[in-house]
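> quick one: sequence plus predicted model below, questions after.
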Amino acid sequence: MQRFLLDERSFRRSLLWSVLLPLLLVAVLAGVLLWQVGALLEANRWVEHTSNVIGALNRTERLLVDGETGLRGYLLTGERRFLEPHERSRTTLGGQFSTLASLVVDNREQSERVNRLRTRAESWQLYARGRLTASGAQRANLQANLEGKRRMDELRTLIQQMLSVEENLRAIRTSTAQSTASGTILLALVALGTAGVILVVFVRARLVQLDDEYRKLLKQTRSQTEELAKREERFRRVVESNIVGILFADLEGQIHEANDAFLQTVGYSREELARGQLRWDRITPGEYTPADARAVAQLRQSGRCEVFEKAYVRKDGAQVQVLVGAALLPDSDSDEAVSFVVDVSERVRAEVQLRQLAETLEEKVEARTDQLQQANRELEQYAFVVAHDLRAPLRSIQGFVEAIVEDCGRTLNGECREYLERIDFSGRRMEQLIDDLLAYSRLGSTEIETRAISLEAAVSRALEELSADIQRSSAVIRVERPLPAVQADRVILVQVLTNLLSNAIKFVAPSVTPRVRVYARQNTSQARVRLWVEDNGIGIAPDRQERIWGVFERLHGFETYPGTGIGLAIVQRGCERMGGRAGVESQKDSGSRFFIDLAEG
């Protein structure tokens, strides 16, 4: 052990550069970047807001000018047609002032100017109504008309003052937005560079092992690909050999592709096939319709049908007796099937070949299925091994921390002890993350067998596991009994309920006592049970509710709400393994209602 111990000075340097600095730097950069992006969005919003105020002021000025112009034209000519812009201005100004007032509500001085502007505009409108009712001689009164011009000049001056204020605000806010954008870009580049350095330092040790694994998988994949290519080549040769008729058709009757042997059997050309004129239901005599219906039912039920005898009507009107066998294509989304058609005159040879082709097709499907299953098992095993291998270096770090505390505890100063506590905290957090990752991986690899499980017993067990958290938070849990039974795996069901109840207790606002309600609703028509977990927590915005089910997805910082970000992923995957699903109904700051939906027990 002694040769692994570091003196205080070396320990502090190694600790600072290899552990704390990268982690803290990434966290700080991420937080500052998020703050910077928020500041940029806020600055751009204020620039746009100021532009809207300026636009509203310009529209208000145009309405006032239109009103004055219309009034002046009428006073000079006495013609009513000049009053149209004046009337339009009079009816529109009220709404325009309301819009302007709502835009500057955040600016007390501008709000006061809007009120003065509205008051003066109303005074001008009273003056205008008086001028409109004056006699012909009074309308020509120069002194009265000059009074109207004086009042309008006051309105324009006040609007120009407001425009000047808003233009200055827009210039300041635009400059702020530009500087914020530059800072955001620079910070993003720094964060990207830091992340790259961290990846190089901490992932490099795994590259050799990953390369070996990749080469092994690549070798296996190449071998499987070559074998698959050989099988596909054999199948292609069978189709093109025209030993038997082969066609690809949907279950509604349309034939999409066929080889020459089939076209020769029914007497149609490939051009007619390409034009969609060839349908197996139209060239089948009516007495064989029940046999076709049974074959279609077998295909829908099991993916293949038994070989049966029927007849086709050739293009020249003659009937030809054939043996038909079919199987659904495994990768088809439209119930497309491949069918083999053999002339009955060569029955013996055709039956042998048809069985061989059917077996080959089945083996091909099974081989592809096995390949996919094997790939899934390898990926799950790989995730398990990676998470499991992380335990060894983690335990080494924790062992060194314990050794340093035991051997050098009295010689370490307060700063070093703080470093050790941070390492221990990070280690425990990493250990929880590994445990959750392993639990999530096991959900995909463990064989489960569902049976009738009492929801009451499962909820009680989950509450027992959370008793310490409930006592520490003084949470109030109300379970509305009785709860029905469901089809589930007991261990997975308790794990799902524990995660949901833990989140309900954890995600509450500071100084708020968690209150959780657990109840169930049965859908007898569909034989389903939905269990609800309702809380008084901080809620989830609708646009973020899809994200919470992903692995490592967190909507809040670890310091605010501790956790690994895997709990809800385990809930969703566990429900899917048990033949059910999970969901949530929530609004921000209004609590959440999570549910799991399972079959009745």
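Sure, I can see it.

> please make it C-alpha for all contacts and neighbour counts, starting now.
Will do.

> okay, residue 445 and residue 313: tell me how far apart.
Per Cα to Cα, to the nearest Å, residue 445 is found 53 Å from residue 313.

> from residue 293, how far off is residue 232?
Going from residue 232 to residue 293 by Cα to Cα gives 30 Å.

> beyond the longest helix seen in the chain, next helix or strand please.
Counting residues, the longest helix found in the chain (DSSP state H) is helix 142-241. Once the chain leaves helix 142-241, the next helix or strand it forms, by DSSP states H and E, is strand 245-250.

> could you say what helices and strands that next one packs with?
If you count contacts as 3 or more Cα pairs under 8 Å, 6 or more residues apart in numbering; DSSP states H and E, strand 245-250 packs onto strand 255-258, helix 260-266, strand 336-343.

> for the ones you listed, which one sits closest to residue 180?
Proximity of those to residue 180 was assessed by Cα to Cα; the nearest stretch is strand 336-343, lying at 57.5 Å.

> remind me what that closest one packs against, helices and strands.
strand 245-250, strand 319-328, helix 347-389.

> could the ones you listed be laid out in CSV, adding distance to residue 11 and mean neighbour count?
Listed next are the helices and strands packed on strand 336-343 as CSV, based on distance: least, Cα to Cα, whole Å; neighbours: other Cα atoms under 10 Å:
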stretch, distance to residue 11, mean neighbour count
strand 245-250, 72, 22
strand 319-328, 67, 21
helix 347-389, 25, 14
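
> of all those, which one is nearest residue 161?
Nearest to residue 161, of all the helices and strands packed on strand 336-343, is helix 347-389, at 66.9 Å by Cα to Cα.

> which other helices and strands contact that closest one?
Judged by 3+ Cα pairs under 8 Å, 6+ apart, helix 347-389 is in contact with strand 336-343, helix 414-445.

> need the ones you listed in CSV (columns: distance to residue 132).
Listed next are the helices and strands packed on helix 347-389 as CSV, based on distance: least, Cα to Cα, whole Å:
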stretch, distance to residue 132
strand 336-343, 82
helix 414-445, 81
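
> export those to CSV and tack on distance to residue 544 and mean neighbour count?
Putting those into CSV (distance: least, Cα to Cα, whole Å; neighbours: other Cα under 10 Å) gives the following:
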stretch, distance to residue 544, mean neighbour count
strand 336-343, 39, 22
helix 414-445, 22, 16
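
> so which of those comes closest to residue 164?
helix 414-445 (55.0 Å).

> so after the closest one, what's the next helix or strand?
Downstream of helix 414-445, the next assigned helix or strand under DSSP H and E is strand 451-454.

> second one coming, line it up with the first:
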Amino acid sequence: MIGAIASDSTSTKPSVYITSIATICAAIGIPLLIHLITKRKISRRLSLVTEAALKIAQGNTKHPIQVSGSDELGHIAGALEALKSTANELHRSNTELEKFAYAAAHDLRAPLRAIQDLVRWTIDDPDTVFSASSQRNLKMLLTRADRLSALLSNLLAYAQVGHDDDDITSIDISDLVDAAHDLLDPNGRFSVQFDGPVRTTTTYSTPLHQILLNALSNAIKHHDAETGRIAVSTSCADGRLTVTVSDDGPGIPLNHQDQAFDLFKTLRPRDQVEGSGLGLSIIQKYAAHYDGRVTLRSDPEVERGTHLTFDLLNSSLAQATAA
């Protein structure tokens, strides 16, 4: 009897050990497995949220956010959905505003041109005799009409940024500078020198042309003398073309430089300057739209002049971006 009991006791020991080991393994393995599954699920959801955030940051508001739930990631996904809606509404409002500005500026040009012609015909009419004050008023009216015409042209240019053909071509910057100089300063009052060293580049043609045109125009219009010097220098590094337009004008005070790129901002009264206050705004908008940067350097208390520097993607990088 005793031997039988001892035999049974001995035979049950392996079973007890196996059960204990299985219990320990289950106690450790099941939570570990749950942890791994949960971690993988969270990692997947986090990856989806991160991808969606990056797409939205790049301007792709149509990218789906495939994450939901009542936890922190679910709340972040909800916030991103709200951000997408806000971004879409802002884009729609900006598009409508640009369309309105373009349409208004375009439609106003015809009646304004008629007013300019009528005033000119009246001034030039030999059969009409005006007093000195009337002649002065008519010329002032024509001046105001010409200024409004320039403003409408600049508004059209500002609204058109981003809607031009993104042609990437080989450009001779020196020729571009000469053509802009001939257009803006037909009497040759200003010396415009191209210093290089980069003369030929392959980049977006319209932005480069418009930025250079506005930079040179700004330097000429805001100069405080009848004559002056403007220098255009270029460089290429890290796949980017950098252009600096330097003048010997009065410069821009440091306390006004933060406002220099604001719409319709001029540092002198309208009666003293031809500009509409849109030149630098157009430059900044073009640079931003084409992944470029624009900076201003000027300190009239140290030396005269302003240095306007902008850059654009160059050559193969521009082609890859356009594609």
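Yep, that arrived. Quick caveat: nothing in here was measured; it's all calculated off a predicted structure.

> ok, so what distance separates the residue most central in space within structure 2 from residue 94 of structure 2?
Structure 2 has residue 288 as the residue nearest its centroid, 1.8 Å off, counting by Cα atoms, centre = their mean. Residue 288 of structure 2 sits 15 Å away from residue 94 of structure 2, taking Cα to Cα as the criterion.

> now stretch 374-385 of structure 1 on structure 2. Mean distance?
Taken over the aligned residues, the distance from stretch 374-385 of structure 1 to structure 2 averages 2.0 Å (mean Cα distance after the TM-score superposition for structure 1).

> okay, and that stretch goes to which residues in structure 2?
Mapping stretch 374-385 of structure 1 onto structure 2 (TM-score structural alignment) gives residues 92-103.

> got it, and stretch 49-56 of structure 1?
By TM-score structural alignment, stretch 49-56 of structure 1 lines up with nothing in structure 2.

> could you do stretch 420-433 of structure 1 as well?
Across structure 2, the stretch matching stretch 420-433 of structure 1 (TM-score structural alignment) is residues 138-151.

> what's the average distance of the matching stretch to structure 1?
Mean deviation for stretch 138-151 of structure 2: 1.5 Å (mean Cα distance after the TM-score superposition for structure 1).

> quick one: contacts of that stretch?
109, 112, 113, 115, 116, 119, 120, 123, 274, 276 (Cα atoms under 8 Å, 6 or more residues apart in numbering).

> now these as TSV including neighbour count and secondary structure?
Shown next, in TSV, are these (neighbours: other Cα atoms under 10 Å; DSSP: H, G, I helix; E, B strand; the rest coil):
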residue	neighbour count	secondary structure
109	16	helix
112	16	helix
113	14	helix
115	16	helix
116	19	helix
119	17	helix
120	14	helix
123	17	helix
274	19	coil
276	21	coil
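
> closest to residue 72 of structure 2 among the residues you listed?
Out of those, the member with the shortest distance to residue 72 of structure 2 (by Cα to Cα) is residue 276, at 50.1 Å.

> the closest one matches what in structure 1?
Under the alignment (TM-score structural alignment), residue 276 of structure 2 maps onto residue 564 of structure 1.

> cool, and residue 296 of structure 2?
With TM-score structural alignment defining the correspondence, residue 296 of structure 2 maps onto residue 584 in structure 1.

> does that match count as helix, strand or coil?
Following DSSP: H, G, I helix; E, B strand; the rest coil, residue 584 of structure 1 is assigned to strand.

> how many neighbours does the closest residue to it other than its chain neighbours have?
Excluding its sequence neighbours, the residue lying closest to residue 584 of structure 1 (Cα to Cα, 6 or more residues apart in numbering) is residue 594, at 4.3 Å. Counted by other Cα atoms under 10 Å, the residues lying close to residue 594 of structure 1 total 19.

> please apply the same query to residue 26 of structure 2.
Close neighbours of residue 26 of structure 2, defined as other Cα under 10 Å, add up to 13.

> how close does the residue nearest to the centre of structure 2 get to residue 265 of structure 2?
19 Å.

> can you check residue 105 of structure 2 too?
19 Å.

> need the max-distance pair from the contacts of stretch 138-151 of structure 2.
Spatial extent of those (Cα to Cα) is set by the pair 123 and 276 at 25.4 Å.

> what's the counterpart of residue 597 of structure 1 in structure 2?
Using TM-score structural alignment to pair residues, one finds that residue 597 of structure 1 aligns to residue 311 in structure 2.

> part of a strand, is that match?
Yes: Residue 311 of structure 2: assigned to a strand according to three-state DSSP.

> doesn't residue 289 make contact with it?
No: using Cα atoms under 8 Å, residue 311 of structure 2 is not in contact with residue 289, being 11.8 Å away.

> more neighbours, these two?
Comparing residue 311 of structure 2 with residue 289 by other Cα under 10 Å, the one with more neighbours is residue 311, at 22 against 12.

> can you name the residues that contact the more buried one?
Neighbour list for residue 311 of structure 2: 240, 241, 242, 243, 287, 292, 293, 294 [criterion: Cα under 8 Å, 6+ apart].

> skip ahead from the biggest strand by length in structure 2 and say which helix or strand is next.
Longest strand in structure 2 by number of residues, with DSSP state E as the criterion: strand 228-237. Note on strand 228-237 of structure 2: by DSSP H and E, the next helix or strand toward the C-terminus is strand 240-247.

> I'd like to know which elements the helix or strand immediately after that following strand in the chain is packed against.
Next along the chain after strand 240-247 of structure 2, taking DSSP H and E as the criterion, comes helix 279-289. Secondary-structure packing of helix 279-289 of structure 2 (3+ Cα pairs under 8 Å, 6+ apart): helix 132-160, helix 205-221, strand 293-297, strand 306-313.

> superpose on structure 1 and give me the mean offset of the third one.
Once superposed with structure 1, the aligned residues differ from strand 293-297 of structure 2 by a mean of 1.1 Å; criterion: mean Cα distance after the TM-score superposition for structure 1.
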